[in-house]
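Participant: give the three-dimensional model of this entry:
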Amino acid sequence: MIVARRIAGLALLVFTAAGFEAVAEDRASADPKPDGRSQNPISALTGDLAASKLSPKNRLLEEVVVTAQKRKESPQDVPISLQAFSAENLEARGVLDNFGLPKITPGLTITQQVGYTTTYIRGIGSDAFLLADPSVVNYIDGIYQPFALSLVQDFGAVERIEVLKGPQGTLFGRNALGGAINVITKDPSTESVEVSLQAVIGSFQQSNNRLHVNLPIANWLAVSLSGVFNTQEAHHDGRLDVRPDNTDGRDLPKEKSQAGRFKLRLLPAEWLDINLAYYRLDIEGTGTVFAVNTEPSLISELAGVRPMDPYNGENNEAVYSEAINENFYGKVDINAPWLDIKVLASEQRIVSRQLFDYDGARQPLVTFALDPGVADVRTTELQLLSNEGSWGSDWLEWILGAYYFDATQGLSGFLQAATTDLDRGLLLGARLPEVVPATLEALLGDSLLPTGTVDAVGLVGTESLAIFSQVKLDVTSWLSLTGGLRWQNEERVLIESSSGLRTLGGQVVPLQNFSGRDNPDFRDTTRSLDPKLVLEMRPNWQILGPDAMLYASWQTATKSSTFNAVNITDDPEYVRAEELTAWELGMKTQLFDGLASLNLAAFQYNIEDQQVQFISVLEGGIATFENAAEAQIQGLEIETTAQLFPSLWSGLVLNVAYAFLDSEYVSFPDGSGFDEDTGLLTQNNDFTGNQVVRTPELSGTVGLTQAFDLPSLAGTIEVGASYYYNSGFYYLAQNTPNVQENAYELVDARLTYIHNLWNLRVSVFGNNLLGEKYNYSRLATDFGTSDAVAPLRSIGLRLNWDYSF
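Facilitator: All right, here's what the predicted structure looks like:
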């Protein structure tokens, strides 16, 4: 009933415009203008476009240029479902990091898993971190970032963010089945010195600080420096290092992150633009590594674990999460008379260390440590693009490119079962009499006496080469055809999958050891050829708006095969490549003399061998992927931004965006999951007919922003409020209540003063004002479900200042 009411409300908002148009037609002849022409009441109601331009500036209306097709275009001219946000737009909406993006981008789901971001768009994504590839790719300044560690943090000094929905394999490549998030940061400028400052204080002792400085050195050389330093207390009252004997433990530490980006830009000639950059991010704290067991399994209950309040929970381990991400990258742009040439390259390294209380309780059952997780990545891309001087440029656009990717990624760590350390006299968390370990050591020797710790190593190597091309042909003034093709050859090799028992003597007794260096069973090559076809029409039908674009697309995409590399006793398993076929119909238009935009998209995905993850130590591995034979997702998206009544109530903007998704595992007869009653791992379950993970049936936002001019104060007051609804989703394919995120609603509000002469903005904001409870993640394991909760109600003050001279 609630969902039905919201759909009905949305329909009312969308079709009110149609009603106004009908009224306009009925009244046209009854109210002639002095020159004999009929006056359209739409103009009387909304005001003409010229009048709207005199209204107070509303930052939600700022135009954004996107590079969704590797060249600069207006979003309304790109036959792709996308949403793009400038820095001003993000600021006006109160979005500072990735967790805010879903609230303004329906169909986008962002959660975390052990400190790593997991992103889904329209139900397509992956829980992969380090050992496989995400299905929604992330780009920063045109450089592919295979692991979204840094995207959790403050976006820093960005120019814009683009969220591209649907398969983007042709141009954005490597496994981009679900879409792409493209973050563009500010390039150095030779025109003026620029200083940009942001400072945020808020609930939970939040302190976010950002500084960006642009320094022109010569008319051909400029540099920029950006820095971010964030600290915040935990947003819940968790405790660490707590024992069953009621040892108090200690409070959660502060969350800290600091990042810096240095950019150098060279302009030695009019036709040459060189950008070089170095970026480093350091993170420490507990993050979502701190999770609380809210629904213990039978195993946990027998060990004395009871459900805990996730906002006031406890872990028996001193859990932590820390990471360093370093990135060297560069881009060279050559503008020749007949084509443009771009070369992009990067070298990336991630090192992360984490200690995770696997059971999420105060009882000492199982602890997992990542020490360390490592990724070394190298990328190179070449693009050849047509320009205005290319042959046939008035009717033909094309791009031809090549992409190379080379990476070694994986982890080493240890699993400690039941806090058993005979060297310290501990067995299942209990202290033994001193004579017991001494006797065992005398009988077995310290080389055979186990400490209770299992070491594990999983390392995967990837080498990929792709050739891609896309051609757009303007057949007539209103009809265009686009064809794309991507060929990819990707080789995966299991460098190492090993485990062993630690002994008191410091030796490791091997349990298993596999490598693809000399075993072809642990090497695999995925070869794919994925086409794309797009039909784009501009029929100039007045009922759709004067410049409406209709488009229809069909394409395929492939996500490469991989191996389950981290195992305790299980053999490494091969995970088949995932294949997707997508159809989409869409419309983009401007209405009411450009006062409103309306974008619609309907789509259907058919997925074969979808890669689905679960986590179980009792199964013999840690994070394990398996293939769902077939899945289907279909949906409808709607987005509109409108200036409301500019001649009567100037500066008022309405933003509405909703996504409706219908998903199903069409065939999944042999899935793994946890028994709903006992919590024990079960296999060969039939999940056919279940909902695809992380796919809410309905998600959407409604926002209103009003800007008021204050001439006496040389400024503008901006008032904004937004409502976000998510109908809920499942974290595992088994679709049981213990892996379900319930429906939730978020209400945010902002009040901003903008000093137009100084470009100074001061904002008071409140997030989740209803105090809604929801999760950043729900992790189901052999020991139950552990929750990492999102913040409850929070308020804050933000200062932004931009100055140039």
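Participant: C-alpha from now on. contacts and neighbour counts both.
Facilitator: OK.
Participant: gap between V575 and Y723?
Facilitator: According to C-alpha to C-alpha, to the nearest Å, V575 and Y723 sit 40 Å apart.
Participant: before we move on, what about L644?
Facilitator: The value you get for L644 to Y723, if C-alpha to C-alpha is used, is 18 Å.
Participant: okay, those two: which has more neighbours?
Facilitator: L644 (21 against 18; other C-alpha atoms under 10 Å).
Participant: that one contacts L654, doesn't it?
Facilitator: Yes: look at L644 against L654 with C-alpha atoms under 8 Å: they come within range, at 6.9 Å.
Participant: start to end distance for stretch 466-485?
Facilitator: 10 Å.
Participant: let me fix that, I meant to ask about stretch 147-155.
Facilitator: 16 Å.
Participant: stretch 173-186 too?
Facilitator: Chord length of stretch 173-186, first to last residue, is 24 Å (C-alpha to C-alpha).
Participant: now swap in stretch 556-576 and tell me
Facilitator: Length of stretch 556-576, first residue to last, C-alpha to C-alpha: 16 Å.
Participant: so S352 sits against P372, correct?
Facilitator: Yes: applying C-alpha under 8 Å as the test, S352 and P372 come out as touching, 5.6 Å apart.
Participant: quick one: residues in contact with stretch 629-642.
Facilitator: With contacts defined as C-alpha atoms under 8 Å, 6 or more residues apart in numbering, stretch 629-642 is touched by 122-123, 595-610, 653-669, 692.
Participant: what does stretch 594-607 rub up against?
Facilitator: With C-alpha under 8 Å, 6+ apart as the test, stretch 594-607 has contacts from 49, 52, 81, 578-591, 630-644.
Participant: nope, stretch 745-754 is what I meant
Facilitator: Residues outside stretch 745-754 that contact it (C-alpha under 8 Å, 6+ apart): 94, 715-726, 760-770, 772.
Participant: can you show me the helices along this protein?
Facilitator: 2-27, 41-46, 49-53, 87-93, 169-172, 298-302, 435-444 (DSSP state H).
Participant: can you pull out the strands in the stretch 701-805 of the chain?
Facilitator: Using DSSP state E, counting those that start in this stretch, the strands of the stretch 701-805 of the chain run over 715-726, 729-730, 740-741, 744-755, 760-767, 775-781, 784-789, 794-804.
Participant: tabulate these (JSON lines), appending distance to L101.
Facilitator: Converted to JSON lines, the strands of the stretch 701-805 of the chain look like this (distance: least, C-alpha to C-alpha, whole Å):
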{"stretch": "strand 715-726", "distance to L101": "11"}
{"stretch": "strand 729-730", "distance to L101": "18"}
{"stretch": "strand 740-741", "distance to L101": "18"}
{"stretch": "strand 744-755", "distance to L101": "13"}
{"stretch": "strand 760-767", "distance to L101": "14"}
{"stretch": "strand 775-781", "distance to L101": "13"}
{"stretch": "strand 784-789", "distance to L101": "18"}
{"stretch": "strand 794-804", "distance to L101": "17"}
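Participant: the structure of the following sequence is requested for comparison with the preceding one:
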Amino acid sequence: MGRLHKRQDVMRRIFTGSLAGLSLAVPAMAQETLVLEEIIVTAQKRAEKLQEVPVSVTAFSAGMVEDAGIKTAEDFLSLTPNIRMVQSFTVGNSFVTVRGISQINNNDPSVAVVVDGVPQANQKQLSQQFFDIERIEVLKGPQGALYGRNSIGGAINIITRQPKDRMEGSAELGYGNGDSWSATAAIGGPVVKDKLLFRAAASYQDSDGLITNSFLDRKADFYQDKTGRLQGTWLAAEDISVDARASLSRTEGGAVLYSQFGTTGLSNATHIKPTENVLGESQRDMDDLSLKVDWDFGAATLTAITAYSTVKESYRGDLDFSSARVLGQGQDLDVDMLSQEVRLTSPNDQPFRWIGGAYYLHTDRALRTTVFLDNNGTIAGFTPLVVFGDETNDNDAYAVFGQGAFDVTQKLELSAALRYDSDQRQQTDLLRNNAVREKTFRKWQPKFTAKYQWTDAVMSYATFSTGFRSGGFNAPTVNPAIFAKETTTNYEAGFKATMADGRVVLNGSAFRTKLRNAQIFKVDLTAGAQIIDNIRRATLTGLELELQARLALGWDLFGGLGITDSEIRDFDGTAAYRGNQLPSNTKATLNVGSQYSFDITDSLGGLLRFDIDHRGKQYYTADNIDFRKSVTLIDLRAGLTYGDWSLTAYVRNLTDKQYFAEYADAKWSGSATGQDLGQLSRPRSYGVTAKARF
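Facilitator: Just a heads-up that it's a prediction; the model follows:
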């Protein structure tokens, strides 16, 4: 049983690793020394110390997910330099911008998202509830060599709590303004000791909403989510383990809650509430099944991951965005994804370490877009007027990849990685005699890194890396009918330093990225089409700094600074918009916070925490006419712990800042009324949660 015990020890170190990033502090009531913890991450698909990984990584341990009150992707991305997320339009729609590279409508993600080793190939899968989480890792910069297509901006690894060989569980209940209820529960342990383990977790969220439709005098951002997850681990033999995972999610809520304010520009549009005569609705269903097999046969570990996922989303809402009873809109999306990954990973304790593997993804995607007549101001009264688009897509993606790292000396490590991606796309236009279009988008993605360990506490690195986001099809009647693949070439240098006898950690990086065929979104209302187009050339230049310091026993200070200056070099072959910022780019982000954990009595503990999130100027379109001014958000948390019980009160957006999280100028959005549109950010929210562990 020697190897089994060794494997369990490695898994225990991986899955119970504490803070793996530098934006947050360590868990409350767990700070027993003045030395910051040594962190293990799996950013490069093998277990490594954070301070020795030559990648810009921010990560969050299970304790920090709890202490920061992280429930959604937007929560942890707001604590990560140079990356921000906006959720709008439907319950599943989200836009992630990392280092100036953005997610857009109806397209592949800008960052690769991986949950328990399974890639989430559709961008609708990121905006989910996060519960029973062991660790979250955020990698910035192109990660194509290991993560493949759609990791053009970075990658997000989400690791849920894994089954253990002892019985344990938790339950949490929360209530907040907007008549918001939340409940989560988890339980896990052995079915057969040291042989068969399980873990089950569930989450329920329900809220009336916080944003008022002023015409209907009703909340427009109502929300309900029900998610369940079941995991099992079978230790089949001394060196073989089998992990199975199933999850189901049902989400519904508001949609198309846009404010309309003429063409006066964003500077005159603050605090305008939606006035639509139809209360929009959306619904998303997600199901996931996966099976992972690990076989350690000494010379290497063979890992095989098979996964099947479905995403279905539909929405209905106002199209004239006003109190008039004119038009409605709707879209129905149905996606099935089947993937298989196989890889071999060498042991860590060798001067030459390597990974090699192959990946396959098959996607069936159907999308139907409809304009409705608004007969009586309700979705039930909608009748179809015209179907603007009805298509099916049959896509096959193939990849092979490899990485090798060699210790040239005890201080110098050189590594190289290479991946080849082929994305074969086929579209059938159901409106035009089942016309079929086919195209394959291919890309080699190399990566080279040199790392130098100056001392045990100081490391620096330099990296050349590449990224790739596949192209695709627009409607056959618009120009361009096909949008090009997007590629990046990234040059980066960074350092990681541990100082003051382990009480201070400072990490930093600087980068310059060349971006070709950046994908942007616009609407052509005359053609009834949503269009993805390309910006031919742009550059991104920036830096990141992350700091964590233990000021005293139980008292931590932490923060992160990100700067990204983007420049359009060639928009469309003309001088148009040359020198402008890229759409959705935020030039600067700054998060600063502190957490104090303390003993009130021998059995009663306390926690005080604040987080400040400063978001610099953000540009919405390539003409840079409309932009959001800088905004600063403040969150507060205070808690009590008594044994296995805890009670926490929180306030998000303490000063009730309101701004437009998403903005669409009529020139780019194809607004039916010719007016600009925007979605308000969430106002101040507050509440209390109680949690018990057993």
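Participant: N315 of the first structure: which of the strands of the stretch 701-805 of the first structure is closest?
Facilitator: strand 784-789 (10.8 Å; C-alpha to C-alpha).
Participant: what angle do the closest one and strand 775-781 make?
Facilitator: For strand 784-789 of the first structure against strand 775-781, the angle by axes from the mean of the first three to the mean of the last three C-alpha atoms, to 10 degrees is 170 degrees.
Participant: I'd like to know which elements strand 784-789 of the first structure is packed against.
Facilitator: When contacts are defined as 3 or more C-alpha pairs under 8 Å, 6 or more residues apart in numbering; DSSP states H and E, strand 784-789 of the first structure packs onto strand 292-296, strand 775-781.
Participant: so which of those strands is the most surrounded?
Facilitator: A comparison of those by mean neighbour count, using mean count of other C-alpha atoms under 10 Å, puts strand 292-296 on top with a mean of 27.
Participant: need the buried ones from the contacts of stretch 745-754 of the first structure selected in ChimeraX.
Facilitator: Only the buried entries of the contacts of stretch 745-754 of the first structure go into this ChimeraX selection, using 16 or more other C-alpha atoms under 10 Å:
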select :94,715,716,717,718,719,720,721,722,723,724,725,726,760,761,762,763,764,765,766,767,768,769
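Participant: the residue positioned nearest the centre of the first structure: what's it in contact with?
Facilitator: Nearest to the mean C-alpha position of the first structure, by C-alpha atoms, centre = their mean, lies T119 at 4.0 Å. Counting by C-alpha under 8 Å, 6+ apart, T119 of the first structure touches 108-111, 125-127, 134-136.
Participant: wasn't H5 of the second structure part of a helix?
Facilitator: Yes: looking at H5 of the second structure with DSSP: H, G, I helix; E, B strand; the rest coil, it is inside a helix.
Participant: and it, what's its match in the first structure?
Facilitator: For H5 of the second structure, no equivalent position in the first structure is identified, counting by TM-score structural alignment.
Participant: picking up where we left off before, want to try CSV for the helices of the first structure, with distance to G429 of the first structure as columns?
Facilitator: Shown next, in CSV, are the helices of the first structure (distance: least, C-alpha to C-alpha, whole Å):
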stretch, distance to G429 of the first structure
helix 2-27, 48
helix 41-46, 71
helix 49-53, 70
helix 87-93, 49
helix 169-172, 50
helix 298-302, 14
helix 435-444, 14
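Participant: just say which of those is most tucked in.
Facilitator: Using mean count of other C-alpha under 10 Å, helix 169-172 ranks as the most buried of the helices of the first structure, with a mean of 26.
Participant: in the second structure, what stretch matches that helix?
Facilitator: In the comparison with the second structure, helix 169-172 of the first structure aligns to the range 144-147 (TM-score structural alignment).
Participant: who touches that stretch?
Facilitator: So stretch 144-147 of the second structure is contacted by 44, 112, 150-152, 155, 401-403, 417-419, 445-447, 465-468 (C-alpha under 8 Å, 6+ apart).
Participant: okay, now the equivalent of T370 of the second structure over in the first structure: neighbour count?
Facilitator: Counting by TM-score structural alignment, T370 of the second structure lines up with F414 in the first structure. Using other C-alpha under 10 Å, F414 of the first structure has 22 other residues around it.
Participant: ok, the closest residue to A402 of the first structure other than its chain neighbours - contacts?
Facilitator: Among residues not flanking A402 of the first structure along the chain, I467 sits closest, at 4.5 Å (C-alpha to C-alpha, 6 or more residues apart in numbering). Shown in contact with I467 of the first structure (C-alpha under 8 Å, 6+ apart): 400-403, 486-488.
Participant: just these: which are in strands?
Facilitator: 400-403, 486-488 (DSSP state E).
Participant: need those in TSV (columns: distance to M537 of the first structure).
Facilitator: Below are those laid out as TSV (distance: C-alpha to C-alpha, whole Å):
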residue	distance to M537 of the first structure
L400	24
G401	27
A402	30
Y403	31
R486	24
W487	28
Q488	31
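Participant: now the residues you listed as TSV including distance to I104 of the first structure and neighbour count?
Facilitator: TSV is the format used below for those (distance: C-alpha to C-alpha, whole Å; neighbours: other C-alpha atoms under 10 Å):
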residue	distance to I104 of the first structure	neighbour count
L400	33	19
G401	33	20
A402	34	19
Y403	32	22
R486	31	23
W487	34	18
Q488	34	22
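Participant: W478 of the first structure: which of the residues you listed is nearest?
Facilitator: Closest to W478 of the first structure out of these is L400 (25.1 Å), distances taken as C-alpha to C-alpha.
Participant: the second structure: which residue goes with that closest one?
Facilitator: Per TM-score structural alignment, L400 of the first structure is aligned with G356.
Participant: what do you get for A291 of the first structure?
Facilitator: With TM-score structural alignment as the criterion, A291 of the first structure matches Y258.
Participant: any idea how far its match is from Q51 of the second structure?
Facilitator: According to C-alpha to C-alpha, Y258 of the second structure and Q51 of the second structure sit 44 Å apart.
Participant: neighbour count winner among the two?
Facilitator: Taking neighbours as other C-alpha under 10 Å, Y258 of the second structure and Q51 compare with Y258 leading, 29 against 26.
Participant: surely the more buried one touches L677?
Facilitator: Yes: the criterion here is C-alpha under 8 Å, and Y258 of the second structure meets it with L677 at 6.0 Å.
Participant: that'll do, ta.
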